[in-house]
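1. no FASTA, just this:
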């Protein structure tokens, strides 16, 4: 029973990397995490395995004189990606890979937890090993199930995401929005089919679809303040069965991104209005469907984030870098909408991008991350 060393954290990370699992199926991962938690000194620890979310794991570290409960979240699921790194500890689960670095996230969290299992914190710490970040909105599920109540209540939440284009171990953050919110959008168009040479007898869903896409693309350029940010992308289109028949049905699928929840809601409202106009213009039925789930913008709490940045910027052993907002999505945004907190980056120095088959984060980032975050948490608890 001792604080995990750097070499032990490397070994843990490599074991986790070999057993990636998809959202809500993280059984091996959960069991390994629990095993590692059980190896620690148990004097201050309380473990919770919620039956309502069985692959989740919560660990309370009881403080010596608690004034607050500080939460720390690490996501645990992987992606449906076939690994192409050539690593000796590559994934043993075909078609699944920790291509977003959640194995790094978990290893850092275990390192922080091991430190405070030996050195009792002043405040209570709640470690949340969260399933289903990549899909299924695990953070939202946990909150709605009431997991952060009673002894496991969280007053402020922190969590990291690894970033390949920052130096290994560097901490990146910013005030305001770190990650955009995301929302899926599907649009069904119901027209009237007919022979290609009798268009006057049909209601062409393909023509309506073409007009709809072009009009929706003007939302960003003409309905959104140019100094704000939003994205609408349609990546999938389906229509028709044969070249000489006017299609009676069309469907498009896409995604919306926005740096604030208000921005996402404005884009949704404008898409609905455009759909109504196209339906009237072309005599078709247009039905939009939106699904945001828990992927709200990661909007950092102003006061807590200023405090976090102040510590990281001034700490002698931390390489702090101010970062720009990213349009990638993260379900920690839902939790930060309900509980004040801060998300930040941990640099992992890799040429490959997140979600790629060749993503190979530098393990040197793990222990540097542990040191930076344990230092910050001790500083935060000393503030009273």
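-> Received the coordinates, thanks. Because the structure is a prediction, the values reported are computed rather than measured.
2. C-alpha from now on. contacts and neighbour counts both.
-> OK.
3. list the buried ones in the host helix or strand of residue 209?
-> Using DSSP states H and E, the element containing residue 209 is helix 205-223. The neighbour-count check on helix 205-223 (16 or more other CA atoms under 10 Å) flags 205, 206, 208, 209, 212, 216, 219, 220 as buried.
4. same question, stretch 264-277
-> So, applying 16+ other CA under 10 Å, buried residues of stretch 264-277: 264, 266, 267, 268, 271, 272, 274, 275, 276.
5. so residue 233 lies in a strand, does it not?
-> Yes. Assessed by DSSP: H, G, I helix; E, B strand; the rest coil, residue 233 belongs to a strand.
6. could you list every residue that touches it?
-> Neighbouring residues of residue 233 by CA atoms under 8 Å, 6 or more residues apart in numbering: 254, 255, 256.
7. in the chain, which residue is closest to the centre?
-> What sits nearest the mean C-alpha location of the chain, by CA atoms, centre = their mean, is residue 330, with 2.1 Å.
8. A further structure is provided below for comparison with the first:
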């Protein structure tokens, strides 16, 4: 099963869509222009149903096959990032301070190419829902669409997602059963001490000293509480305190992120952070307020669905081009919310030797578009069979 010649024949059109979307990036839920572009294409292709405004600005197209079968969902994200683009391409962002630095323009173009093919051929059974989601970049757009009745309004037996990966060769794929991307939690620890003159520290309760001890102690969570074979990242990324040289301040603030590939690791990190704060507060005579926000869950692939996706990718790209035990990423992905509701799988597609994601010089590699669109087509045909 090589690349779809029908997809290859419209490659230049898919590239055109991708570059048009790249030039007009939008952030989080404010993707009205992008959503309108997508909805217009889906209607022109002949989707049986096109609905907009789901989860504020999400778009869903429904494509029905020629016989009975399963209903599945193929998902793409739509939003860009607040980054000033430095690629210098002719189709670079026309909006200052915004760019598609994560490849969501390519994700949309691949799914649009597959949607066009499926609408034209109807050579599958069951129903394919193509979902274009806002606010993946920190806004939990997947959760918003689910809360807006996504899976009740559009019957779904399984869900599938895909993300490009710089450093992986174009034409290759990666997948794995179980965790493939991490949960993404954030913490802010406010140390409330007693300020005073720096020359008479004995009259103060120094929040900077307590905060420094806190930073040191937090590094022991991974080193001494987590099984070395498990994956957990705890990073302190901010420390704010003080305002002049000769004053001990009243407060200090320490904040950072926790990434885990398991629910147990996630729970352990939160528990230990709270225990460490209580101990250091007592030792230094200060109070420490803990704000711990659980954000995106672990992106957890169903084993059977991951195997199915790997087989489809191998048929498209060749088995040597598929990593069936891809290394998981400690970055997060809100497709995880969809996988909590329905079985499915998330895969990586190679973007070649590009700049890294979320980099001002990143660009999606147009050569990957036909591979991604062909993968979606074949996955739709296989996964909808009753």
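-> Here it is on my side, so go on. None of the values given here were measured: they were computed from a predicted structure.
9. map the residue nearest to the centre of structure 1 across to structure 2 for me.
-> Using TM-score structural alignment, the equivalent of residue 330 of structure 1 in structure 2 is residue 333.
10. same thing with residue 213 of structure 1?
-> Correspondence of residue 213 of structure 1 to structure 2, assessed by TM-score structural alignment: residue 215.
11. could you check how far that match is from residue 255 of structure 2?
-> 9 Å (CA to CA, to the nearest Å).
12. where do the contact lists of the two overlap?
-> Common neighbours of residue 215 of structure 2 and residue 255, using CA under 8 Å, 6+ apart, are residue 236.
13. nearest residue to residue 183 of structure 1 other than its sequence neighbours?
-> residue 292 (4.1 Å; CA to CA, 6 or more residues apart in numbering).
14. the one you found pairs with which position in structure 2?
-> Residue 292 of structure 1 maps onto residue 294 in structure 2, by TM-score structural alignment.
15. I figured that match was touching residue 185, is that so?
-> Yes. Taking CA atoms under 8 Å as the definition, residue 294 of structure 2 is a contact partner of residue 185 at 4.6 Å.
16. residues contacting stretch 32-45 of structure 2, please?
-> Taking CA under 8 Å, 6+ apart as the rule, stretch 32-45 of structure 2 contacts 21, 24-26, 50-52, 57-59, 61, 78, 112, 115-116, 119-120, 132.
17. same thing with stretch 101-114 of structure 1?
-> 2-5, 9-10, 12-14, 16-17, 36-37, 40, 72-78, 127, 129, 160-162, 354, 361, 363, 366-367, 369-371, 373-374.
18. again, only using 6 Å
-> 3, 4, 9, 13, 16, 17, 74, 75, 76, 366, 370, 374 (CA atoms under 6 Å, 6 or more residues apart in numbering).
19. quick one: map the third one onto structure 2.
-> Just to be clear, that refers to residue 9 of structure 1. By TM-score structural alignment, residue 9 of structure 1 lines up with residue 14 in structure 2.
20. its match and residue 166 of structure 2, how far apart?
-> 20 Å.
21. could you do residue 77 of structure 2 as well?
-> Taken as CA to CA, the span from residue 77 of structure 2 to residue 166 of structure 2 is 17 Å.
22. how about the strands in the stretch 101-250 of structure 1?
-> Counting by DSSP state E, counting those that start in this stretch, one finds strands in the stretch 101-250 of structure 1 at the ranges 124-130, 156-163, 171-173, 177-179, 181-190, 194-195, 230-239, 245-246, 249-258.
23. what's the mean deviation for the fifth one versus structure 2?
-> In this overlay with structure 2, the average offset of strand 181-190 of structure 1 from its partner residues is 0.8 Å by mean CA distance after the TM-score superposition for structure 1.
24. now do the buried residues in that strand.
-> For strand 181-190 of structure 1, by 16+ other CA under 10 Å, it's 181, 182, 183, 184, 185, 186, 187, 188, 189, 190.
25. so how many other residues sit close to the counterpart of residue 112 of structure 2 in structure 1?
-> Aligned counterpart of residue 112 of structure 2 in structure 1: residue 110 (TM-score structural alignment). When neighbours are counted by other CA atoms under 10 Å, residue 110 of structure 1 registers 25.
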